[in-house]
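**Q** Structural data only, the sequence is not supplied:
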């Protein structure tokens, strides 16, 4: 199979779909890999590294999209890239379609086979291709939040851990999944007072057993969210409903009542955000202030640490990339129900129920379409 790796074009996105090591594995499996010129330059992966691994360097994205049977990316395709996709071409990347009807229409019109990293599952019910970036985003959320709490950034002028004789900051994490757990770990490491709020009692039990008295765990209700958010200096939004738009757990009224200079970091912004006042930002202009509350809503947070993120992501995606290339998408999806869960768009139809419901569009069972 001919695999194409274009250079990411989203603002301040330096990650790349395949590392030289991943390319070498694909070539070892008998596949041809085309990598766009300078695709990995921003993170120190040079064209010469890719050529040594067996890749062909393509000068333009047009060449990649025109010749490749499968496109391997990191971020959702941008408008210019939708136009280059073609019928039957495999697109393997993050999509986050639920809050993005325009992209969904573009992919449907292209006739491509779009498989989303974020909805591929595993035997434990996890999301193995989302997890690495959730780990990064969770850890980064505390770095970003701590920075936003500084006076110069519009924050309250607080140090997360305080100092002897001065109270530490209060950090509230909404969601105890991969991102939320990593956020809590980082915040506790900086000696903040940390509370995790989640609707899953079993997960709260696991967190309590893992961290003990260092962490406060609270069952999620409207009352609990309001009480703890209003008392917080930093709130991390880390809720996730796989494939679906994130629930708005913090209302505009709550934001208006928060302390002046407090900070909201919305990790869920890729899925529409879990704060009512959230809207996507970029690394070029990451924050804005609403009702005297600082909002950090960068839609590709892990892109700020692109080298770490690229290697972490490739570790997770490579087995699936090879399976799709070795078997073709029909056989690969038939053989692996967890990979099939990643299929979001097939020949102009939406095949992931939560996405279809979020967009108000017809849902089609993947099995019936693939069988046909």
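**A** Alright, I've got the coordinates. These numbers come from a predicted model, not from an experiment. Residues are numbered from 1 along each chain as shown.
**Q** switch to C-alpha atoms for all contacts and neighbour counts from now on
**A** OK.
**Q** all helices of the stretch 251-372 of the chain, in order?
**A** In the stretch 251-372 of the chain, the helices defined using DSSP state H, counting those that start in this stretch lie at 252-257, 306-327, 329-335, 337-340, 353-359, 366-371.
**Q** mind putting those in a markdown table, distance to residue 112 included?
**A** Shown next, in a markdown table, are the helices of the stretch 251-372 of the chain (distance: least, Cα to Cα, whole Å):
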| stretch | distance to residue 112 |
| --- | --- |
| helix 252-257 | 39 |
| helix 306-327 | 14 |
| helix 329-335 | 12 |
| helix 337-340 | 15 |
| helix 353-359 | 17 |
| helix 366-371 | 13 |
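**Q** What ranges does the stretch 101-250 of the chain have for its helices?
**A** So, for the stretch 101-250 of the chain - with DSSP H, counting those that start in this stretch - the helices run 101-110, 131-148, 178-189, 201-211, 222-230.
**Q** can you redo the ones you listed as JSON lines with mean neighbour count and distance to residue 288?
**A** Shown next, in JSON lines, are the helices of the stretch 101-250 of the chain (neighbours: other Cα atoms under 10 Å; distance: least, Cα to Cα, whole Å):
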{"stretch": "helix 101-110", "mean neighbour count": "20", "distance to residue 288": "25"}
{"stretch": "helix 131-148", "mean neighbour count": "23", "distance to residue 288": "10"}
{"stretch": "helix 178-189", "mean neighbour count": "24", "distance to residue 288": "21"}
{"stretch": "helix 201-211", "mean neighbour count": "14", "distance to residue 288": "32"}
{"stretch": "helix 222-230", "mean neighbour count": "17", "distance to residue 288": "19"}
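**Q** Could you export the ones you listed as a markdown table, including distance to residue 28?
**A** Shown next, in a markdown table, are the helices of the stretch 101-250 of the chain (distance: least, Cα to Cα, whole Å):
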| stretch | distance to residue 28 |
| --- | --- |
| helix 101-110 | 31 |
| helix 131-148 | 25 |
| helix 178-189 | 33 |
| helix 201-211 | 41 |
| helix 222-230 | 52 |
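**Q** Which of those sits closest to residue 330?
**A** helix 101-110 (18.1 Å; Cα to Cα).
**Q** chain center to the closest one, what's the gap?
**A** 19 Å (Cα atoms, centre = their mean, to the nearest Å).
**Q** do the same with stretch 215-231
**A** 25 Å.
**Q** can you give me the end-to-end distance of it?
**A** 16 Å (Cα to Cα, to the nearest Å).
**Q** neighbouring contacts of it?
**A** If you take Cα atoms under 8 Å, 6 or more residues apart in numbering as the criterion, stretch 215-231 is touched by 170, 172, 188, 193-201, 204, 207-208, 235, 249-250, 254-255, 257-259.
**Q** Use this one as the comparison:
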């Protein structure tokens, strides 16, 4: 009776050892178009980042004036090793295209097939046709606001949230100090003068940096959030005694009556929940300031209405409302530095791994940010939102 062996005779013979082939470094060709979205002043790479990439042998093509709103000149980019393009179409023909705002449908037409697009996604501003046009060109698209690092954190979102939180207090201080619409109050702890009162809705990164800035200026802080865990974490991170509470209507109403500044920094799974009703806002002080950082998801004040960087405020019930989405764009240079510092190591790593395909294979954070892979939709949230077919990126790339 013969015994069955799962191996062939050839497989039982000693085989020569197979050594790992050394990865060949890839050369990147990166395009930086000028931002066209209203109010968008940021740029994805600073001249210093361009210099670092150029020194590694990579080519960068930047549209003239792309860094102007962030106070970077064409000469600075040229000196750093970039080539200047004098029309947008040329930059969209590069192998990798970097943008802060997602490209418009017109700009997608400029992309060549199989381009790697790295930008924000801004899901709520898109429609089904936008994703269909990316699919037709077999684009590989990475949303940098979806990139999650090894610490389970969204580095670019976190960094921009830090800017938004700090900025919210600085903007409020500026608005409050005017005597035309504000109270002429200084946001500071002056001897013999009562401290200003700041109410913050939310206990995430935006709230933390808003609270840090307000405390540094001597304000009294009250933070409301329905997550006790987040409130506890916030209090631990601030290392300062602050008032914290869940969102109890009576407590919120009382705090807003005394508030000089109210900041909305709370998030919801879809629309931001309303934390302050119109009646509560009617009872606020004349000249008080509302900064609704959550306005991009509907806002957490019932009286909030979307405003722009060019016309940022309106007054309702005697209260100044600042409801501009994308606050970091107001501080374009700081925000550009932040984005550039996070994106440039990813780009260098893509080259070190021998190209995007290899980098995506080994770098889970890149796969987390990817929502298209060669024209195949790989993000379930987008698929569910727009009723589009979806494939798991791990099944496509591994």
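**A** Nice, thanks for sending it over. Quick caveat, the model's predicted, so the values are computed rather than measured.
**Q** re earlier: closest to residue 140 of structure 1 out of the helices of the stretch 251-372 of structure 1?
**A** helix 306-327 (11.2 Å).
**Q** tell me what the closest one is packed against?
**A** helix 20-28, helix 131-148, helix 329-335 (3 or more Cα pairs under 8 Å, 6 or more residues apart in numbering; DSSP states H and E).
**Q** Residue 292 of structure 2 maps to what in structure 1?
**A** Under the alignment (TM-score structural alignment), residue 292 of structure 2 pairs with residue 266 of structure 1.
**Q** neighbours around that match, how many?
**A** Burial of residue 266 of structure 1, expressed as a neighbour count using other Cα atoms under 10 Å, amounts to 28.
**Q** Isn't it up against residue 278?
**A** Yes - contact criterion Cα atoms under 8 Å: residue 266 of structure 1 and residue 278 qualify, at 7.3 Å.
**Q** So the match of residue 292 of structure 2 versus residue 11 of structure 1, what's the distance?
**A** For residue 266 of structure 1 relative to residue 11 of structure 1 (Cα to Cα), the value is 18 Å.
**Q** repeat for residue 223 of structure 1
**A** Counting by Cα to Cα, the gap from residue 223 of structure 1 to residue 11 of structure 1 is 38 Å.
**Q** Now tabulate the helices and strands packed on helix 306-327 of structure 1 in JSON lines and tack on distance to residue 228 of structure 1.
**A** Listed next are those as JSON lines, based on distance: least, Cα to Cα, whole Å:
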{"stretch": "helix 20-28", "distance to residue 228 of structure 1": "44"}
{"stretch": "helix 131-148", "distance to residue 228 of structure 1": "17"}
{"stretch": "helix 329-335", "distance to residue 228 of structure 1": "44"}
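**Q** thinking again about what came up before, buried subset of the contacts of stretch 215-231 of structure 1 as a ChimeraX selection?
**A** Remark: buried members of the contacts of stretch 215-231 of structure 1, expressed as a ChimeraX selection using 16 or more other Cα atoms under 10 Å:
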select :170,172,188,193,194,195,196,197,198,204,207,208,235,249,250,254,255,258,259
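**Q** about what we covered before: what residues are shared contacts of residue 266 and residue 278 of structure 1?
**A** Common neighbours of residue 266 of structure 1 and residue 278 (Cα under 8 Å, 6+ apart) are 295, 297.
**Q** who's in contact with the residue nearest to residue 345 of structure 1 when sequence neighbours are not counted?
**A** Spatial nearest neighbour of residue 345 of structure 1, chain neighbours left out: residue 114 (5.0 Å); criterion: Cα to Cα, 6 or more residues apart in numbering. Shown in contact with residue 114 of structure 1 (Cα under 8 Å, 6+ apart): 90, 91, 92, 93, 107, 343, 344, 345, 346.
**Q** from the residues you listed, which two are the most distant?
**A** 93 and 346 (14.4 Å).
**Q** the more surrounded of these two?
**A** residue 346 (25 against 22).
**Q** mind listing what the more buried one touches?
**A** 108, 111, 112, 113, 114, 366, 369 are the contacts of residue 346 of structure 1 under Cα under 8 Å, 6+ apart.
**Q** repeat that for 10 Å
**A** Going by Cα atoms under 10 Å, 6 or more residues apart in numbering, residue 346 of structure 1 touches 87-90, 107-108, 110-115, 352, 364, 366, 369-370.
**Q** from memory residue 315 of structure 2 sits against residue 289, does it?
**A** Yes - shown here, residue 315 of structure 2 and residue 289 form a contact pair, counting by Cα atoms under 10 Å, at 9.2 Å.
**Q** list residues touching both of those two?
**A** 181, 321, 322.
**Q** quick one: which of those is nearest to residue 76 of structure 2?
**A** residue 322 (34.5 Å).
**Q** Burial check on the aligned residue in structure 1 for the closest one, number of neighbours?
**A** Correspondence of residue 322 of structure 2 to structure 1, assessed by TM-score structural alignment: residue 296. Other residues lying near residue 296 of structure 1 total 29 when counted by other Cα under 10 Å.
**Q** quick one, what contacts residue 296 of structure 1?
**A** Counting by Cα under 10 Å, 6+ apart, residue 296 of structure 1 has contacts 141, 144-145, 148, 236, 263-267, 269, 278-283, 285-289.
**Q** do residue 37 of structure 1 as well
**A** Here residue 37 of structure 1 is in contact with 5, 6, 7, 46, 47, 50, 56, 57, 58, 59, 60, 61 (Cα under 10 Å, 6+ apart).
**Q** thinking again about what came up before, between residue 315 and residue 289 of structure 2, who's got more neighbours?
**A** residue 289 (30 against 16).
**Q** Just to check, the more buried one is in contact with residue 301?
**A** No - at 11.9 Å, residue 289 of structure 2 and residue 301 do not qualify as touching, with contact defined as Cα under 10 Å.
**Q** quick one: common contacting residues for those two?
**A** Joint contacts of residue 289 of structure 2 and residue 301 (Cα under 10 Å, 6+ apart) are 262, 263, 321.
**Q** Find the nearest non-adjacent residue to the last one, please.
**A** Okay, so that is residue 321 of structure 2. That would be residue 290: by Cα to Cα, 6+ apart, it lies 4.8 Å from residue 321 of structure 2.
**Q** Contacts only, for residue 47 of structure 1.
**A** Taking Cα under 10 Å, 6+ apart, one finds 20, 35-41, 53, 55-58 in contact with residue 47 of structure 1.
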